[in-house]
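In: Below is the sequence, then the predicted model.
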Amino acid sequence: MELRAREGDFIETDEGLIFDVKGLIHPPERVIAYLRYYPDPNGHRIRDRIRYKKVYSLDSRYEYLKSRYPLYLFHDKISGERLQGIPRKYIKSIFHPEGLMKKVLQRGRNVEQRKMSILLQKTFELAKLIQSQSGINFNKIGITGSFLVDLETDESDIDLIIYGSRNANIVKKALTTLHSSHQIIIHPYSEKNISDLYEARGKISNLQFDEFVKIEQRKKLQGVYKETDYYIRCIKDWNEIQYKYGDVYYKNLGIATIQGKIIDDTESILTPCKYSIETSKVIDGIKITEQIREIVSFRGRFCEQAQKGEEIEARGKVELVRFENEEYLRLYLGTYNEDYFKILNL
């Protein structure tokens, strides 16, 4: 049986390295996934008496693998880029968010709930609240992040995942309602929360603090539930994927800063998120004659970033996309720390 892995899953290798899977489409011989935890005697996270460290920045992940485990770096012929990926023969275990939700759901129905940590109980409570408000099936909700590999701490966030585009839209509407009807327990980030976020990523995003606050506070897939930060990732379900690895090719044309108008934000809540744009123009970087059709990113911070009708400015990598008999340009965000995406008429 073919091993299937998708965004939100985690993979453990024979060496004990733990990676988080990126995307739903992978090469035949590898799974594209990025290092998240590695064994280290000085680590603050413990699982099965082994200490682990969490690695955050993309640069740090690449440097660690380059110096110690270069076999998990490869040249991807589809994108022409160096990516992180696990050869399938080195996969020891794969962890699925929907599988953890199934276990937690079972515990919640009996006395084993007492064995759940307070934070895991809170995660389950939020999942139940969303399911009750939205009406989607529980098997389309998963628990991901550090909980999935038993490496959470008391400071961990709540990380949920929703499967299916239709379910994602239903959940966003449910969260919009909950932010009003249950605002005492679930609400957008406070200015203090956002101040911390701004220190971590906003200052390099070319956004002023007041711009950053406005954008972050109108997002529904992230916020605070009972004083714990939550983030909900939404991905397409397996039956929505209409192509396989090798059907689409990408060519890096260079870096550009563009301006344009959002004409479709339907997939802005998904990972990868996508925004269709029109009247795009390059204001800095490489010179191109064709219009850029869309903005795409796998980074969660660019989800729900802009809405239909808004004028935007973004900096990222311009790619030529070849799919079947068609070619077009897109702007890909997230490869570089300097990439940003802001609203001009907010």
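Out: Perfect, thanks for sending it.
In: use CA for all of it now, contacts and neighbours both
Out: Will do.
In: Would you mind confirming that Ala5 is in contact with Pro27?
Out: No - using CA atoms under 8 Å, Ala5 makes no contact with Pro27, being 11.3 Å away.
In: So for these two, which sits in the more crowded spot?
Out: Set Ala5 next to Pro27 and count neighbours by other CA atoms under 10 Å: Ala5 wins out with 22 against 16.
In: And Leu175, how far from Gly164?
Out: Noted for Leu175: a distance of 16 Å to Gly164, by CA to CA, to the nearest Å.
In: and these two? which has more neighbours close in?
Out: Higher neighbour count among Leu175 and Gly164: Leu175, with 23 against 18, using other CA under 10 Å.
In: what about versus this one:
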Amino acid sequence: MIFRARDRDAPVTREGIIFRVMGYDHPPGACFCDVEYAPETIYTSREKRALREGKGLRYYKFYFDGGLKFVEERYPQYTVYSRVFGKRLVGLKYEYIAELRKPEERLQKLLMTEKDDKLLKALRRLLDTITEISTLRTSDFGVFGSLMHGFYHEEYSDLDLVIYGTKELEELLEVLSSLYRDGRVLINEFDTVSPEHFKNWRFKHLTPKEY
């Protein structure tokens, strides 16, 4: 099988470990990743937020540096050398990928499913709103995170979306800015946050307003 990994694609290993591709600059025959979930057959966590259940399976999500330590200690073969950083980072050679889940394919399946819970209604409503007032299409988007893997919680899970294409991204930014200014469809949760929240701002290339 020939793989061509893109940002937010989800490689899955033979053990069932779920990774997430990070960016587009990768060594030949490999991709840098973040490790997201592992089945309970090989990993468990005491973190209350970590458990994910769906399709008869139980997975645990990694938080903070838990995924990095997990790979370094138990699966060092799932690292790839980076010339930029001069060290090995979490990543996969294509030969270790048993399945490559694609955000755009998963989104289309979700939009066509007869299932109609709160989260899927919110997903459809958001995409309908965006496509109605722009030239963007649902095929420009993909979905990642728990929605992609089928173990989301309709009350607590997020809508994790990715958009493909520079022009498409620029148009989406304009659309979202307009919707947030209007305030009837989308509300910025940080509009009501106290300035104290940003007192110890550490980002150098991102202002609190941009955030």
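Out: Perfect, thanks for sending it. As the structure is a computational prediction, the values presented were derived from the model and not from experiment.
In: Drop the TM-score for these two in here.
Out: Here the TM-score for the pair of chains, by TM-score structural alignment, normalised by the length of the second structure, is 0.82; 200 aligned residues with a CA RMSD of 2.6 Å.
In: how far away is the nearest residue to Thr131 of the second structure once chain neighbours are set aside from Lys115 of the second structure?
Out: Counting by CA to CA, 6 or more residues apart in numbering, Arg137 is the residue found nearest to Thr131 of the second structure once chain neighbours are left out, at 5.7 Å. Counting by CA to CA, the gap from Arg137 of the second structure to Lys115 of the second structure is 21 Å.
In: In terms of neighbours, single out the busier of those two.
Out: Remark: of Arg137 of the second structure and Lys115, Arg137 carries more neighbours, 13 against 10, as counted by other CA under 10 Å.
In: Pull out the buried positions in stretch 130-147 of the first structure.
Out: For stretch 130-147 of the first structure, a neighbour-count test (16 or more other CA atoms under 10 Å) marks 130-131, 133-134, 136, 138, 140-147 as buried.
In: what does stretch 76-86 of the first structure give?
Out: For stretch 76-86 of the first structure, the neighbour count (16+ other CA under 10 Å) marks 79, 84-86 as buried.
In: any idea how far that stretch is from the chain center?
Out: Chain-centre distance of stretch 76-86 of the first structure: 18 Å, with CA atoms, centre = their mean, to the nearest Å.
In: end to end, how far does it reach?
Out: Criterion CA to CA; first-to-last residue distance in stretch 76-86 of the first structure is 12 Å.
In: cool, stretch 13-23 of the second structure as well?
Out: Termini of stretch 13-23 of the second structure sit 19 Å apart (CA to CA).
In: Outside of that stretch itself, list whatever touches it.
Out: Around stretch 13-23 of the second structure, the neighbours that count as contacts under CA atoms under 8 Å, 6 or more residues apart in numbering are 5-12, 31-39, 96-99.
In: Relative to His187 of the first structure, which of the buried residues of stretch 130-147 of the first structure is nearest.
Out: Of all these, His187 of the first structure sits closest to Ile130, with 13.2 Å by CA to CA.
In: okay, now the closest residue to Leu65 of the first structure other than its chain neighbours: neighbour count?
Out: Sequence neighbours aside, Tyr72 is the residue nearest to Leu65 of the first structure in space, at 6.7 Å (criterion: CA to CA, 6+ apart). Neighbourhood size, Tyr72 of the first structure [other CA under 10 Å]: 21.
In: do the same with Pro11 of the second structure
Out: Pro11 of the second structure: 26 neighbours (other CA under 10 Å).
In: give me the element it is part of.
Out: Using DSSP states H and E, Pro11 of the second structure sits in strand 10-12.
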